[in-house]
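Engineer: okay, sequence plus prediction incoming.
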Amino acid sequence: MISNSVNLKEKAHWVWRETLAVHRRAPETRIASSLSAIEIFVALYYGGVLNIDATDPRWDERDRCVISKGHGSICMYPILADLGFFPASELQRVCKAGGILGGIPDPIIPGYETINGSLGHGLGVASGMALGLKRNGKKQNVFVVSGDGELHEGANWEAIMFASQHKLDNLHLIVDNNSISMLGFTDDIVSHDGLVRRLEAFGWQCVEVDGHNVLKVQNQLLSLKAITDGRPKALIARTLKGRGVPGLENEALAHILMPKAELLDFLLEANDAR
């Protein structure tokens, strides 16, 4: 298990900076979706939540982490490199010939469990993993990080019912609830108002948290992981899409916008001068 002695706030800021740097080198990556989930991933991977081993990514006793919003996990690249899943030199080759890190991650990358290109399927896959582990008497937990826009897809609600039916209390859904999908605010498409109540009505244990308060995210995940009462668990993390980037943060079309290179250079230089 990764030590939770790391200063999580400092680590989250470092990941934000490194995510901008990755996007500056590979502008085809989705930056806004990656910036909203940073504290979620920092809490998972540095906060003592996941039981994993970077020297053996397929260790049988590991907790599983399914990253359903694959395009929105470019911030995972510096995390995995920092933890030793692959050499840090790979960060210079994102979306380049010969590199293993693409715009959409896949299992060729040590630390990724699944193919994550087609959205809306991560929770179903994770539910199957959780059921398999439980039926085989295994104690490992399964976490799945989903975008809120994915919850517009019916397959997720089938998985939500399935997980409750089979009492998958080893399953943890984390929703990056940044309120913006590909083409606008989710409230203008299919609202997620009352999401906690909806999940609870389906038999889930569910809590909501400020998704940019990394310590609160960590504490809630650790608390949920400790509960084994037969209910699957969900953490709804309220976040901002494009967080920290002017003209991108909380913009309706942030998903498909790309900040100008000059702005990225300014933000990176300002960060280095801190």
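Structural biologist: Sure, I can see it. Residues are numbered from 1 along each chain as shown.
Engineer: C-alpha from now on. contacts and neighbour counts both.
Structural biologist: Fine.
Engineer: quick one: contacts for residue 83?
Structural biologist: Residue 83 is in contact with residue 54, counting by Cα atoms under 8 Å, 6 or more residues apart in numbering.
Engineer: if you set the cut-off to 6 Å instead, what comes out?
Structural biologist: For residue 83, the contact set (Cα atoms under 6 Å, 6 or more residues apart in numbering) is empty.
Engineer: check residue 213 too.
Structural biologist: Counting by Cα under 6 Å, 6+ apart, residue 213 has no contacts.
Engineer: helices of the stretch 51-200 of the chain, residue ranges please.
Structural biologist: Using DSSP state H, counting those that start in this stretch, the helices of the stretch 51-200 of the chain run over residues 76-83, 122-135, 154-165, 195-201.
Engineer: in the first one, what's buried?
Structural biologist: Along helix 76-83, the positions that meet the burial threshold by neighbour count (16 or more other Cα atoms under 10 Å) are 76, 77, 78, 79, 80, 81, 83.
Engineer: try it against this one:
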Amino acid sequence: MSASLSIAGAEEVQKLRQHAYRIRRNALLMGEVQGQGYVGQALGVADVLAVAYFRHLKFRADDPEWEGRDRFLLSIGHYAIALYAALIEAGIVLESEIENYGSDDSILPMSGMATYTPGMEITGGSLGHGLGIGVGMALGLKRKGSDSYIYNLLSDGELNEGSTWEAAASASHWKLNNLIAIVDVNDQQADERSSKVLNYEPIADRWTAFGWETWRVNGNDLEELVRAFDSAVSSQSDKPRVIICDTLMGRGVPLLETREKTHFIRVDEDEWSLALKQLDDVYGIK
């Protein structure tokens, strides 16, 4: 572990919990604006984003294109509402933009596009391309002598794509130890459960076989996430790193946690306020 990174105590974990709460709340508020959105994924991955942005990423909220920043790549473009929620919490995007979510000329379109949103590094519309872009960025940073990291959030469904595994092989070949992939495993995609469309288990062994350092954690457990991210960043290995995060879509809102779900969780008009109330109750917010 680097000298600048102290072991997370109970107080820091509590701070991360509050960041995760506000990320979830931001996502629900944006979903309410349009009456829709991939809020299930946002609720599921909020803890991952909290640890990434508020324990590890180097960034300047007032200068999103600062050369010394770490790059966070959203390969799964339909998770944009989740990343927007984190960018708002980080102060990179103004909170007032929530009310413009998904509207014409908004800087927060419903699918993430780099040309629109400060802090959105890539356009991740077609799935399976983010890790390849991340490999190119990581290789470029290495050749420039930069100490910045590339973080790439991708989904279990993207493991169906051959391009993802080509990128994984390339990262190992080039010894890109400045590349950290984060796989959100919620076992959901458009046509069926991800594991039934194309079984990805044993997922950790597959990444290890491709030459990656591998961690698998409960992606809704902040302490597990902190340990995995800390280990990935502090490792002295020359291998790329992957953190496999098992998450629950709808996490933090009981009515959505238990709802039958696929790629998209439907939230009825009268349920948005209830979802917000349940989130507040889970986090003990009065």
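Structural biologist: Ah, there it is. Here the structure is a predicted model, which is why all the values come from computation and not from measurement.
Engineer: circling back to that earlier point, between the helices of the stretch 51-200 of structure 1, which gets nearest to residue 179 of structure 1?
Structural biologist: helix 195-201 (11.8 Å; Cα to Cα).
Engineer: how big is the angle separating the helix or strand just after that closest one from helix 154-165?
Structural biologist: Next helix or strand after helix 195-201 of structure 1 toward the C-terminus (DSSP states H and E): strand 205-210. Comparing the axes of strand 205-210 of structure 1 and helix 154-165 via axes from the mean of the first three to the mean of the last three Cα atoms, to 10 degrees yields an angle of 130 degrees.
Engineer: how about the strands of structure 2, start to end?
Structural biologist: Along structure 2, the segments classed as strands by DSSP state E run 71-74, 150-155, 179-185, 213-218, 241-246.
Engineer: tell me how far residue 158 of structure 2 lies from residue 189 of structure 2.
Structural biologist: Counting by Cα to Cα, to the nearest Å, the gap from residue 158 of structure 2 to residue 189 of structure 2 is 9 Å.
Engineer: give me the nearest residue to residue 23 of structure 1, chain neighbours excluded.
Structural biologist: residue 29 (6.0 Å; Cα to Cα, 6 or more residues apart in numbering).
Engineer: so what does that neighbour match up with in structure 2?
Structural biologist: Here residue 29 of structure 1 is matched to residue 37 in structure 2, going by TM-score structural alignment.
Engineer: that match against residue 31, yeah?
Structural biologist: Yes - counting by Cα atoms under 6 Å, residue 31 is a contact partner of residue 37 of structure 2 at 5.2 Å.
Engineer: the two - which one has more neighbours?
Structural biologist: Taking neighbours as other Cα atoms under 10 Å, residue 37 of structure 2 and residue 31 compare with residue 37 leading, 27 against 22.
Engineer: isn't residue 99 of structure 1 up against residue 93?
Structural biologist: Yes - counting by Cα under 6 Å, residue 99 of structure 1 sits close enough to residue 93 to count as a contact (5.1 Å).
Engineer: these two: who's more crowded?
Structural biologist: Neighbours of residue 99 of structure 1 and residue 93, each counted by other Cα under 10 Å, are more numerous for residue 93; the result is 17 against 14.
Engineer: wait, doesn't the more buried one sit right on residue 100?
Structural biologist: No - counting by Cα under 6 Å, residue 93 of structure 1 stays clear of residue 100, with 7.8 Å between them.
Engineer: structure 2: matching residues for stretch 130-147 of structure 1?
Structural biologist: By TM-score structural alignment, stretch 130-147 of structure 1 lines up with residues 138-155 in structure 2.
Engineer: hmm, back to that, just send the strands of structure 2 back as a markdown table, with mean neighbour count and distance to residue 112 of structure 2 too.
Structural biologist: Below are the strands of structure 2 laid out as a markdown table (neighbours: other Cα atoms under 10 Å; distance: least, Cα to Cα, whole Å):
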| stretch | mean neighbour count | distance to residue 112 of structure 2 |
| --- | --- | --- |
| strand 71-74 | 26 | 8 |
| strand 150-155 | 25 | 13 |
| strand 179-185 | 25 | 17 |
| strand 213-218 | 19 | 26 |
| strand 241-246 | 25 | 21 |
